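Q: Here's my sequence, what's the structure:
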Amino acid sequence: MTQRINGWQKAPHAIKALGGFPMYLAKSSLDSNLLHLIYFRVSQLNGCAYCLDMHAKDLRAAGESEQRLHMIAAWRDAPQYSAREKAALGYAEALTRVAENHLSDEVYSEALAHFSEAELIDLTIGIIAINSYNRLNIALPGEPGTYVPGQFAAIAH
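A: Okay, the predicted model is just below:
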């Protein structure tokens, strides 16, 4: 594989520009663990090693169980996830794979059944954010395994 530019080291201005997402979401009523679950699953779908490492560590630091982390790829059949979490995961997958299937009325309605309109907007922003970060980290990767839980918490405030 060709050596790539480390965006975290060489483009702090670009990282700062994306910092608007966590600042916005820090004011959201959405639970941060739910957002990290979404970030973790979307990062799996996108194959972003840096983000998988980051969000797994943040979830563990917040008390998330190893079982739920291991089962997230099969969330539809896993009883460890609430109906609300499943609605969010389905919505996140649909928006991440929008070019394949678009966003069905069924997935949208299920999400809206579990989230207020304001929460659904915030969830959408969270999904946009993680997809943006995934693409940055795939094109201009940081070094997977180097993240320390809470390392970027200051960006959110």
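Q: use CA for all of it now, contacts and neighbours both
A: Fine.
Q: Residue 131: what's it in contact with?
A: 42-43, 46, 96 (C-alpha atoms under 8 Å, 6 or more residues apart in numbering).
Q: now with 10 Å?
A: 39, 42-43, 45-46, 48, 92, 95-96, 125, 137 (C-alpha atoms under 10 Å, 6 or more residues apart in numbering).
Q: Let's see this one next, to set against the first:
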Amino acid sequence: MTKSRLNYVEAAPDAMKPMFALEESLSSLSIDAAMRELLKIRASQINGCAYCLNMHLPAARKAGVPQSKLDVLAGWRESPAFGARERAALTWCEALTRVEMTGADDHSFETLAAAFSAQEQVEITLIITTINAWNRIAVGFRSQHPVEAQDAA
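A: This next block holds a predicted model:
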């Protein structure tokens, strides 16, 4: 376990206001809460952000994502639990989250474009971009998620 580096909200509250406003704006998009949470969780898995996983897994359950689907999200490509639109969005999520490796490849974009309207493509991209920014903030500053006493090491 690593020690938290600093509390970024306390250190620069005015600088963080736009990030919080951006995050709040995501709830008004046409992409439903379950899909938003799946994207946030998948990007956070890739980025190794325990803080964000701790936040978005309960939010996904609250949005109606079954636990059985969350259990296999890391292996979604091999699971029959995910529909065509989820697969297209998750493909794009991985391409953008790993942009240094994928270059946001044409196949991933074409898969997204075949399943979603232009507006939805932008919204999904904004959701993915935002969670990647949050992951980098939380991982970079080693944000610590709450731990129940029985789960503490």
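Q: still on that earlier bit, out of the contacts of residue 131 of structure 1, flag the one nearest to residue 11 of structure 1.
A: residue 137 (11.7 Å; C-alpha to C-alpha).
Q: is it true that that closest one touches residue 14?
A: No - the criterion here is C-alpha atoms under 10 Å, and residue 137 of structure 1 misses it with residue 14 at 11.8 Å.
Q: Neighbour count: the two, which is higher?
A: Set residue 137 of structure 1 next to residue 14 and count neighbours by other C-alpha atoms under 10 Å: residue 137 wins out with 22 against 12.
Q: Spit out the contact partners of that one.
A: Contacts of residue 137 of structure 1 by C-alpha under 10 Å, 6+ apart are 5-8, 47-51, 131, 143-144.
Q: Ok, residue 80 of structure 2 next?
A: 69, 72.
Q: How about the secondary structure of it?
A: Counting by DSSP: H, G, I helix; E, B strand; the rest coil, the backbone at residue 80 of structure 2 sits in coil.
Q: Which of the contacts of residue 131 of structure 1 sits closest to residue 117 of structure 1?
A: residue 125 (12.5 Å).
Q: Quick check: closest non-adjacent residue to that closest one.
A: residue 21 (7.3 Å; C-alpha to C-alpha, 6 or more residues apart in numbering).
Q: hmm, back to that, out of the contacts of residue 131 of structure 1, which end up buried?
A: 39, 42-43, 46, 48, 92, 95-96, 125, 137 (16 or more other C-alpha atoms under 10 Å).
Q: Tell me how many other residues crowd residue 83 of structure 1.
A: Neighbour tally, residue 83 of structure 1, other C-alpha under 10 Å: 15.
Q: and if you look at the one 5 residues further on?
A: Per other C-alpha under 10 Å, the neighbour tally for residue 88 of structure 1 reads 27.
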